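Undergrad: model this:
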Amino acid sequence: MPSDPGPTRSLVTGSSIGLLEVVEAAGAVVMIRFDASTTGSPQHEHVGSPLLTEAHRQLAEYFAGRRRVFDLPLRPAGTDFQRRVWDVLATIPWGTTTTYGWIADRLGLPPGASRAVGAANGANPIPVVLPCHRVVGADGTLTGYAGGLERKAELLRLEGVATEADQGALF
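TA: Below is the predicted model:
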């Protein structure tokens, strides 16, 4: 089990997919939460820091279509297997998608491991920056997303990726 990262600070930032809370601990982004609240909690101090200010700037650039790669120190908490999956997520280029099976294959996992990859993908604590929204089903359909399929579709559209809903609207 990972050690306690110590005190955390967070900053709530707006985006086209709603309020996001960026959480920092020990000099790294450790979490991004959807549907953030602007009220404080005993565990988190809602204040800015140089890292949170930079994360806010980079997220604003991403949502404005001016950033394709994030450059932030990240420290997602998870199992070794989850972190291996998240490391692969970080390599998926902006504007592209891949499948759970491709990630399993890239990790050298046996056939059928795509479900385990999907579970790790769903546990990603730093969505958007670690682009789990870029992973789709083997048939190209949008499948589960912790933030909801509407957010996943919005993030993909932001990156210029047509979703099946967009395809249906063409005909």
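
Undergrad: when you work out contacts or count neighbours from here on, use the C-alpha atoms and nothing else.
TA: Noted.

Undergrad: biggest helix in this structure by residues?
TA: helix 50-63 (DSSP state H).

Undergrad: packing partners of it?
TA: Packing partners of helix 50-63 (3 or more Cα pairs under 8 Å, 6 or more residues apart in numbering; DSSP states H and E): strand 8-13, strand 20-25.

Undergrad: now the other sequence, so there's something to compare against:
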Amino acid sequence: MDSDSQLVTRTQQGDQQAFAELLRRHRTPVFRLALSILGREFIPEAEDVTQEVFLKVHHSIQSFRNESEFSSWLYRVTFNHTVNLKERVRFRTPHTSEAALYRTQTQGPGPEQQLQSRQRDQALAECIQSLPELYQSALRLYYWLGSSVGEIAVLLAVPENTVKSYLHRARQLLHGMLKERGHSCD
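TA: Below is the predicted model:
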């Protein structure tokens, strides 16, 4: 099995099968990274980002000089592209899924408890949005997408201990922000 570096070299020489193999290897991590930045409400957009990133990489792979790992370069392109996309207005308000609409009609906790829960969830979402992008990404990858610390380290191109620090600092900041807003941090 060829290494990424060998596949990049073959791709630069015009071998489209080599690029297809790079895409196969890295499609899922690129998607997960994009989704971790956009939020789980934006799955279709994360899929679009994945396609756009691979198009961008395909067009610029000739300029890749193998001075770093291909995956590090690819994940940095993904991170930058997704953060830029997120800044657009339509990504500031998530889509409401059908499941969310059905949940509001189901039997469960009383109206007061539902309101408190929604307020806390809204406060948490707002607090997460105010964190630095790297903290947001680490939280979403870890808690929403179930990525391991090692996987997150690869995607964000940082050491595992740095990921642990990101998660720890993010939890501390969230705890403080939620406490300021009058919500318990169970």
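
Undergrad: drop the TM-score for these two in here.
TA: Once the chains are laid over each other, their TM-score by TM-score structural alignment, normalised by the length of structure 1 reads 0.27; 90 aligned residues with a Cα RMSD of 5.8 Å.

Undergrad: related to what we said a few turns ago, out of the helices and strands packed on helix 50-63 of structure 1, deepest packed?
TA: Mean neighbours per residue, mean count of other Cα atoms under 10 Å, is largest over the helices and strands packed on helix 50-63 of structure 1 for strand 20-25, with a mean of 24.

Undergrad: now do the following helix or strand past that strand: which elements does it pack against?
TA: Later in the chain than strand 20-25 of structure 1, the nearest helix or strand by DSSP states H and E is strand 28-33. When contacts are defined as 3+ Cα pairs under 8 Å, 6+ apart, strand 28-33 of structure 1 packs onto strand 20-25.

Undergrad: again, 10 Å this time
TA: Secondary-structure packing of strand 28-33 of structure 1 (3 or more Cα pairs under 10 Å, 6 or more residues apart in numbering; DSSP states H and E): strand 8-13, strand 20-25, helix 50-63.

Undergrad: buried residues, the last one. List them.
TA: Right, helix 50-63 of structure 1. 51-52, 55-56, 58-60, 62-63 (16 or more other Cα atoms under 10 Å).

Undergrad: helix or strand: which one has Thr82 of structure 2?
TA: helix 70-86.

Undergrad: number of residues surrounding the spatially closest residue to Leu155 of structure 2 that is not a sequence neighbour?
TA: Here the nearest residue to Leu155 of structure 2 in space, its sequence neighbours aside, is Tyr75; by Cα to Cα, 6 or more residues apart in numbering that works out to 5.9 Å. Residues lying near Tyr75 of structure 2 (other Cα atoms under 10 Å) number 22.

Undergrad: which residues sit in contact with Tyr75 of structure 2?
TA: Residues near Tyr75 of structure 2 by Cα atoms under 10 Å, 6 or more residues apart in numbering: 26, 29-31, 33-34, 53, 81, 154-157.

Undergrad: repeat that for Tyr166 of structure 2.
TA: 132, 134-139, 160, 172.

Undergrad: how much space between it and Ser60 of structure 2?
TA: Noted for Tyr166 of structure 2: a distance of 31 Å to Ser60 of structure 2, by Cα to Cα, to the nearest Å.

Undergrad: Ala123 of structure 2 too?
TA: 41 Å.

Undergrad: those two - which one has more neighbours?
TA: Each of Ala123 of structure 2 and Ser60 has its neighbours counted (other Cα under 10 Å); Ala123 has more, 18 against 11.

Undergrad: so the more buried one touches Leu178, yeah?
TA: Yes - here Ala123 of structure 2 reaches Leu178: they are 7.0 Å apart, a contact under Cα atoms under 10 Å.
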